[in-house]
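Peer 1: this one's structure only:
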């Protein structure tokens, strides 16, 4: 009987020990955060890796040579599933490897084929975005800065008008989401591509795509890119959402210096400005300049740019109103960060509300996107026809050669065109060899000197 008690006691002790060992082993397998997925984007000047996390982490990175590698140590973490769908072509990464370090930390090693300048930062959970670790690998190349002579043919005085086209969002920032998983970043990129082709097909115009693929660009860099290429106009294209799914109609925005002109404008501006929180951009540096002098100069320049922005915005809005419903019949103003260029007229075009099922369906069609691109271009051309930039081919045609052309848009009539250019209908018919007053959309007419 005594032996039986001893056996039972011994068995209980063994069971407790086993439970303790199981608990200890289980605690070793429990980490502060899991890496749920790894995503990759290639931009023109850098490669971005995003580690989607289940919680906040601490990390460090350091490079190794011979062979070239970048080591990423993530404390108290583990990869939930092996990343197998990463496309490394056209990136400096040839392979991604990972393993355990100190029995609890995760070590990721990137095998590299080119020199890079690494940058890393963590993004805390924000809205519907989880914690993330972002690794940017910047290409080590000589920076090229365009001079005025490279952008403008001063000798000929017939340079192209540069249209900077900014497709909103991109990369890990999908923008607004519509029905059937329609993503704003995809819709606006397709519209931007169509607009680019149309601009490049116009004599005297040249398009510059701010975002040429599916990657994220900080808002400040978007507007600075327009200045770097010496753009004559900056157009940011969006298809946003509103808290009310019944909200509908296209809008055109210019910068507001004193606040938004409507509740919707305020809401959309705050949503767009949040993009840098998603994309991972820190504070804004004003640079080492005298604040008073800088303020006066920027104020003068921005006042002129804002007037031009409102002018071209009104023309674009009028053209868009011919092919789709408008949310507001005047250019709205809000504090969009992407519009704050002091010397480039800038507008933001909301092509519709992707949160509205009917507008989402239209935006997802090639035909409607093409009409939107045509309307934007028609408004831009009308603006530059009246106020062509000095030294441009459009200005030369208007003021020097006396040659003016007009591309027929929807709603145009020969009488209306003649009144606009202050010439007679018969003079237009004679200059173009027309036998009647029939015209068609897309037809280009020569406008004789008045």
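Peer 2: Arrived safely, thanks for sending. Quick caveat, the model's predicted, so the values are computed rather than measured.

Peer 1: contacts, neighbours, all on C-alpha from now
Peer 2: OK.

Peer 1: quick check, central residue of this protein?
Peer 2: Geometric centre of the chain, nearest residue: residue 168, 3.0 Å, by Cα atoms, centre = their mean.

Peer 1: in addition, the following structure is provided for comparison:
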């Protein structure tokens, strides 16, 4: 009996000692591994990478303005990023005394009133569990997409082209074998294309994303619509599960399923990008599906899809002059960025970033310029042939010269595209039996 009492006493002492040792560890079950800050024109996003799913709460303080975020049972051994001048909403992010032992408290020193939107994201792609803090300005209007200054062309408006750089910010897009992020490639090519458009009298470019920040798909088209764009072109770099595929392609909207395995991959990647950029965007985008189904019944959708297909064919012809092609005809997929019924839209995959050789090409400034010029040439040619009635292009269309002197590099297909006529009409107007042109030859250009 005495022996039993001693054993029970020993067990009780061991249990107490174990409890004393175990309790401190329960305070820090989670851990913040890194903190990233993404500025954009009208908001700031702060992303906390964590070891496991975060448990959190938050509140706002006034005089001075602060947002306080508490992480339950979380270690604070992490370096906080410095806030640069790019951030117009927050001055500093710092640690503060935690609410409870073993917790972590972060304080955002805010420069003006904001609306905080805070949500957790589950692991996806290169990221593990995250907590996203979005701060939206309250007292100022959201910044418009960057546009060039409207040139004075005597009352005839510019043709406005939205050049959408895919991905951005928290969403890197596809990642090449050497670590190249698609979001950087798309922004570089988009800016080169916008520069060409803005240099053309009668045209103007709009950039829904002009820096390294995330923009939801429906926000991209909303920004385009506010700027009354005539055409929407989204720039991407393709990827696949294996490194072999390469070459450019052009995609237009399909109201059904994708017509290829690559198409299915792209559709899946788009959903994946929504998760990277923010779970809230997935929910908001699905709410627009009802509107889309109703809009499909409208003639605007038919017009938009027809225009998109025509431009896609033209761009494919130009792209094959400067790069390898993955597909020689327009491809079809159900992509959210193309679903605006009132804006003709296409998506250009400039090459496979998952292919080592093509990844290197896509990073090359000269190659980026060639891609941008090919896309620009096609868009300009289309709108010179099909200008909106109130545009500068419509005003100058009657002044297209009736005669053209053949120069080096000219061909019937090039001239037909330039002047907006068919090859057949060109041959008929000049009584040509073959497609051969002679340098110095004078051609009559029929009115389209």
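Peer 2: Cool, the structure landed. Please read all numbers here as calculations on a predicted model, not as lab measurements.

Peer 1: still on that earlier bit, contacting residues for the residue nearest to the centre of structure 1?
Peer 2: Going by Cα atoms under 8 Å, 6 or more residues apart in numbering, residue 168 of structure 1 touches 175, 184-185, 188-189, 236-238.

Peer 1: how about 10 Å then?
Peer 2: Residues near residue 168 of structure 1 by Cα atoms under 10 Å, 6 or more residues apart in numbering: 174-175, 184-189, 192, 210-211, 216-217, 219, 222, 235-240, 272, 275, 338, 348.

Peer 1: so which of the residues you listed sit within helices?
Peer 2: The helices, defined by DSSP state H, take in 184-189, 192, 219, 222, 272, 275 from the contacts of residue 168 of structure 1.

Peer 1: output the residues you listed in TSV, with neighbour count appended to each entry.
Peer 2: Below are those laid out as TSV (neighbours: other Cα atoms under 10 Å):
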residue	neighbour count
184	28
185	26
186	21
187	23
188	27
189	24
192	29
219	23
222	24
272	21
275	21
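
Peer 1: which among these gets closest to residue 152 of structure 1?
Peer 2: Among these, residue 222 lies closest to residue 152 of structure 1 (Cα to Cα), at 21.5 Å.

Peer 1: the closest one matches what in structure 2?
Peer 2: Counting by TM-score structural alignment, residue 222 of structure 1 lines up with residue 220 in structure 2.

Peer 1: now the ones in helices among the contacts of residue 168 of structure 1 in TSV, with distance to residue 72 of structure 1?
Peer 2: Formatted as TSV, those follow (distance: Cα to Cα, whole Å):
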residue	distance to residue 72 of structure 1
184	32
185	30
186	31
187	35
188	34
189	33
192	36
219	28
222	29
272	31
275	26
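
Peer 1: so what's the residue mapped onto residue 170 of structure 2 from structure 1 up against?
Peer 2: Using TM-score structural alignment, the equivalent of residue 170 of structure 2 in structure 1 is residue 172. Residues near residue 172 of structure 1 by Cα under 10 Å, 6+ apart: 39-41, 48-50, 129, 185, 214-216, 278-279.

Peer 1: would you turn the residues you listed into CSV with secondary structure and distance to residue 292 of structure 1?
Peer 2: Converted to CSV, the contacts of residue 172 of structure 1 look like this (DSSP: H, G, I helix; E, B strand; the rest coil; distance: Cα to Cα, whole Å):
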residue, secondary structure, distance to residue 292 of structure 1
39, strand, 45
40, strand, 43
41, strand, 41
48, strand, 38
49, strand, 41
50, strand, 41
129, strand, 39
185, helix, 39
214, coil, 40
215, coil, 37
216, coil, 34
278, helix, 33
279, helix, 32
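
Peer 1: JSON lines for those, including distance to residue 384 of structure 1?
Peer 2: Formatted as JSON lines, these follow (distance: Cα to Cα, whole Å):
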{"residue": "39", "distance to residue 384 of structure 1": "42"}
{"residue": "40", "distance to residue 384 of structure 1": "40"}
{"residue": "41", "distance to residue 384 of structure 1": "36"}
{"residue": "48", "distance to residue 384 of structure 1": "38"}
{"residue": "49", "distance to residue 384 of structure 1": "41"}
{"residue": "50", "distance to residue 384 of structure 1": "42"}
{"residue": "129", "distance to residue 384 of structure 1": "42"}
{"residue": "185", "distance to residue 384 of structure 1": "28"}
{"residue": "214", "distance to residue 384 of structure 1": "31"}
{"residue": "215", "distance to residue 384 of structure 1": "31"}
{"residue": "216", "distance to residue 384 of structure 1": "30"}
{"residue": "278", "distance to residue 384 of structure 1": "36"}
{"residue": "279", "distance to residue 384 of structure 1": "34"}
